[in-house]
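Undergrad: quick one: sequence and predicted model below, then my questions.
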Amino acid sequence: MKPLLFLYILLGVWFTNAQGTISGNFSPAKDFKWLIAYELTPGGERYVTDTSIKEGTFTLTMPITAQPGMYRLVYAVPQDEFYIDIIYDKKEQITFNFSLDQGLNITSSKENKAYNNYFNAITEAQDQLMEYYENGNTSKEKFKTLTVNLNNVQKTYEEKFNGTIAHIFIKANRPYIPGQYESLELFLKHKKTHHFDHLKVNDEILQGSNFLTDKFSSYVFSALPLTINSAENLDQEVIKNIETTANFINATPISFQVKAMHQLWKIADVNAMSNVADYIFEHHLKKLAIANGNQSMVNEITMASRLRIGAISPDISWQKNGKTHSLSTMDKAENYLLVFWSSTCSHCLKELPALHKELKKFNGLKIIAVGLEDNETNWKKVSATLPDFNHTIALGKWESEYAQTFGIQSTPTYIVLDNEKRIIAKPESDKELIDFLEN
C-alpha cells in the first residue's frame, strides 16, 4: 500500500472514532427552530456548537475537541428550563425523538439507553420498597423479596454497562439496601447514614451533570426525622443536613461548591423556607460566590431576599405640601400598593388612568406611585392627573436608586403590601392586581 494512501485511511479511521453526531426529531415541528449544545462542567456549562431545526429535524456534528461527558441541548428560553441532557462518549451516533407530549425517546445510543433504563428500573424497585412500608406491611419474606430485587437491579446494570460513562452514574447511585428486615424508622436512619457512600464527589462528569446536586438536594430536604412537629424544627433539621453536605464537598472546586449551594438556595427560596435560604447564603454561598468571582450572583440573591414574599418592603419617600413623607411612617392601612411607572411609557399612560379610577373602591388601600423618569417635565403633568396616588420621582429611570432597589425591569410594575408593609403579591397586570385585591 502506498504511504500516502495509508495515511488517508488512518486519518479517516481516527476522525470516525473521534467524532460523533447527535441527531433526531422534535415535535410538533413548528415549535422548534434551533438547538444549542453545551458541555456541562463542574461550575456551569461551556458552549460547543449549534444548529437549526428544519421541519422538526436536526443534526449536530460534534467538534473533534468535544470531550466525553454530559451535554445539555437547549431548544428554547429560558435555557435552564427547556433542555435535554445527553451522554456523549465521542464515538456514538446518537439519535432521539423529543415531543412536548411524550417527552424524550432515545432511538440509538447504548450510553443513553443504559442511563435512562437504569434510573427507571431502580426507581421502580425503590418505590416498591417504600410502598411496602407505606402499606404497613411487616412480612419479612416480602421484605426480603423486595430487597433482593433491588440488589439484583443494581448489580445487573453495574455489571452489564461497566466501562461506559453511564456506569459512572449507575455505580454512584447505588442505594442503601438492608441485609435483613428493618422497621421504617431504622431503614430511614440507615438510608441517611449511607447516603454519601457511593457518591464520587470529585468525578468531573458527575460534577458537571445535575446528578450530584440532585443527590444533595434529596438529602438536605428529604432525609429528615419522622418526628418533626414544627416549621422551626424543620428548619433546624434541614440546616443540619446542609452542614453535612457542605463538609462533604469542601475539598471540591469552588465553582462546583457554588453550583451545589446555589441549587440548595433556590429550592429553599422557591419553597418559602426563608430562614434556610438565608442560612445557606450567609454561611456558605455568599463567600463561595465572591471567592469564585461571582459578585453578580451575590447581588441577585441579595435583591431576591430583599424582595421575597413576606419581607418588609424597602422604604420609599416623597415630598408633599413641603413635607417629607415615607412608606415606613405612613398611617396604618389594610394594604399598600407600590406602582412603578413612567410618563414616557405608552402602556402606563393607557393603563393607569383606568386603574386610578378602579382603585377608588378599595377604602383600606394606600398607593405610592414611583415615576421612573429622565426628567420632571412630563412626569409633573401626568402625575397631576392621578391625584389619589402619593407620587415620587426616581430620576435616572432604570439606573435610579428605586429601580435598582426594587429590581424594576419593566413598567408598570405592581407590588402589594399587607398592613405591616410586608410584600404579599407581585401582580403581573392591572387585571391580576384587581383580582388579588378583590379576593
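TA: The structure has been received and is ready for your questions. Residues are numbered from 1 along each chain as shown.
Undergrad: going by C-alpha atoms from here, please, whenever you check contacts or count neighbours.
TA: Will do.
Undergrad: counting by contacts, list what the strand or helix carrying residue 296 packs against.
TA: Here residue 296 sits within helix 295-306, counting by DSSP states H and E. Counting contacts by 3 or more Cα pairs under 8 Å, 6 or more residues apart in numbering; DSSP states H and E, helix 295-306 is packed against helix 286-291.
Undergrad: run the last query once more with 10 Å
TA: helix 254-270, helix 274-280, helix 286-291, helix 401-405 (3 or more Cα pairs under 10 Å, 6 or more residues apart in numbering; DSSP states H and E).
Undergrad: buried set for the shortest one?
TA: Meaning helix 401-405. Buried residues in helix 401-405, counted by 16 or more other Cα atoms under 10 Å: 402, 403.
Undergrad: one step back: of all the helices and strands packed on helix 295-306, which lies closest to residue 55?
TA: helix 254-270 (35.8 Å; Cα to Cα).
Undergrad: which parts of the closest one are buried?
TA: Using 16+ other Cα under 10 Å as the test for burial, helix 254-270 gives 254-265, 267-269.
Undergrad: next up, a structure to set beside the first:
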Amino acid sequence: MQKILIIALLSYFTGFSQYSISGKLDPSENISWVLLFKIENGEEIYLNNSEVTDGEFDFKIDATEKPGILRAYYDIEQRQFVEFLFNKENVAFEFDPNSPMLSIAYKNSRENEIYRNYYTEIYGLQKRLDTVQMAYFSNQDQSLNAGLEKKYKENLKELKKAQSKYESLSNNTLAYHFIKASAQYNAPEPIKIPQEYLSEAKLHFFDALDFKDEILKNSTFLSDRMIDYVFYLNQAENMLAANDLQSQAIRDIEDKIALDPALKARFYQNLITEYLAKDNAVMAEKILKKYEQLAPEFQNRAFIAKTKEDLKTAVGSQAPEISWTDLEGQKTLNELTDYDYYVIAFFSSTCSHCQEEMPIFHDYILGINNLKVIAIGLEDENSFASYNTMTENFPEFINIMESEKWESHLVKSYGISSVPSFFVLDNEKTIIAKPGDVEEIMRLFGTD
C-alpha cells in the first residue's frame, strides 16, 4: 500500500460556498476515477467521486464541511491514496501514482509545503543521527567514541533546531498538531547497549503526544502511533515471548487512555485486525474479550460477529468440524487419527487455477506418508459431471462434494471467499498454516 499525508491548511474565507480539491496524476496510469473520503473518529466516510480526464480530477467541497483529513483514492482495491488535511480552502496538487511520496507537489498550499518540507528535513536529520547511534553500538575502538559522541550531539542539536523551526512556522494551524506530535525522542548522548536504547525509546515513545488532542483523535495519527508502539517496539524471537511483551505494551497504552472509551474501542479494533492479519488467534481472542467489556455504546456488534467468524479459522484455532459419508459410513475430521498432518483444500472443478494446481498437489502428496488431504469441491448442478471427472484422478484425497457451492455451510464455517483455499492442520486438528497456493504447501513440507 502506498500512502502519504498531504497537509492542506489554509485560511477560512466566508464568501465561498464551495471549495475545490483538484489533482493531477502524471502519468495517469489508465486511472478512470478518484474517490474522496473524509476521516472522522478514525473511520473513512465517503464524500464524493470524480472522473479522471487527461490525468486530472476535481472535487467540490461544501463550505459547511468541517476541517479535517481527506483521502483521495486512486486505486480502491489496492488501498492506494493520497491523504491531505482540508481547512476551508482550495487545495491543488499533482503526483506520480507510482511514487506519491517522492513526487507530490503543491500549487497553492503553503502550509502543505511546510509539512512536506518538515517531513523531508526531519527524516534526513533523524537518519543521520541514527547512523551515528548505530556506529556507536558496534564501535569497539574506545579512541573513536569521543568523536562519535561529539558528532551525535551536533546532529541532535541540528535536529532539535529543525523541529523548533517547523513548530514555529506551523503555529496556529492544524499542521502544528501533527508536527508537534511527530517529534521523536532521542537520548541526549549516544547509548552503548542496544537494550538500554530500546528501553529509552519505549519509555519516551509518547512524550510528544497529547492523547486529549481532538484533532489527533479525529485522525488516524494516534491510532497509528499506538499500533507502532505495540508491534514495532515489542518484538521477540517466538510468538509466546512477543505476546508477553505486547500484552505489557497494551497495558501501558490502556493506562494512558483509561478515561477515553471511544479511543480505547478504536485501539482494540485496530489490535484485533492486526492480530488476525498476523494469524495470532490467541491475542485476537484476548483483545476481543477486552473489547466486549466496554460499554455497549462503544461496541460495534457487526465487527464482533465478523471477528468471531474469522477466529474460527485463524492460525492456532481448532478447525471447524467436517463430516462426510463414504462406503464405510459416516466419517468426521476429528475422528481421523492416522496422520501427523492434514490439509483441507477447497476447490471447484470449474476454476482454472484449481484445474492447474490440484493435479500437481495430488501428485506431490504421493511421496508424503504422514499427510492426508481432505479435498472439498464447491459445485452446483452444472458442474457435477466435471467434478466427478476431475476427482477420478484424485484417489489419494478424501473427496467431498458440496453441492450448494458458495452457500455451503463449510464455506461459511471456513470463511471461504475464493478457490483454491488451503488450511494445514496438525494431528490435533489445530490450524497451523493457511498457504496461499500449492507451491507454498510444497515449501512447508519440502519439495524433494
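TA: Good, I have the coordinates. Quick caveat, the model's predicted, so the values are computed rather than measured.
Undergrad: still on that earlier bit, out of the buried residues of helix 254-270 of structure 1, who's nearest residue 128 of structure 1?
TA: Closest to residue 128 of structure 1, out of all of the buried residues of helix 254-270 of structure 1 and judged by Cα to Cα, is residue 267, at 26.9 Å.
Undergrad: am I right that that closest one is in contact with residue 278?
TA: No: Residue 267 of structure 1 is beyond contact range of residue 278, at 12.0 Å (criterion: Cα atoms under 10 Å).
Undergrad: show the residue spans covered by the strands in the stretch 101-250 of structure 2.
TA: With DSSP state E, counting those that start in this stretch applied, the stretch 101-250 of structure 2 shows strands at 105-106, listed in chain order.
Undergrad: quick one, the helix holding residue 296 of structure 1 and helix 254-270 angle?
TA: 20 degrees (axes from the mean of the first three to the mean of the last three Cα atoms, to 10 degrees).
Undergrad: tell me, helix 295-306 of structure 1 lands on which residues of structure 2?
TA: Alignment of helix 295-306 of structure 1 against structure 2: residues 301-312, by TM-score structural alignment.
Undergrad: list the buried ones in that stretch?
TA: Result for stretch 301-312 of structure 2 [16+ other Cα under 10 Å]: buried residues 304, 307, 310, 311, 312.
Undergrad: neighbouring contacts of that stretch?
TA: Outside stretch 301-312 of structure 2, the residues that touch it by Cα atoms under 10 Å, 6 or more residues apart in numbering are 269, 272-273, 276, 279-282, 284-285, 288-289, 291-292, 314, 317-320, 412-415, 431.
Undergrad: follow-up on the earlier one: starting at the chain centroid, how far to the helix holding residue 296 of structure 1?
TA: Distance of helix 295-306 of structure 1 from the chain centroid (Cα atoms, centre = their mean, to the nearest Å) equals 15 Å.
Undergrad: quick one: that helix to structure 2 mean distance?
TA: Its aligned residues in structure 2 lie a mean 2.8 Å from helix 295-306 of structure 1 after superposition (mean Cα distance after the TM-score superposition for structure 1).
Undergrad: C-terminal to that helix, what's the next element?
TA: strand 317-320.
Undergrad: helix or strand right after that following strand?
TA: strand 323-326.
Undergrad: now that following strand: which residue numbers in structure 2?
TA: Under TM-score structural alignment, strand 323-326 of structure 1 corresponds to residues 329-332 of structure 2.
Undergrad: would you turn the buried residues of stretch 301-312 of structure 2 into JSON lines with distance to residue 15 of structure 2?
TA: Below are the buried residues of stretch 301-312 of structure 2 laid out as JSON lines (distance: Cα to Cα, whole Å):
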{"residue": "304", "distance to residue 15 of structure 2": "46"}
{"residue": "307", "distance to residue 15 of structure 2": "48"}
{"residue": "310", "distance to residue 15 of structure 2": "51"}
{"residue": "311", "distance to residue 15 of structure 2": "53"}
{"residue": "312", "distance to residue 15 of structure 2": "56"}
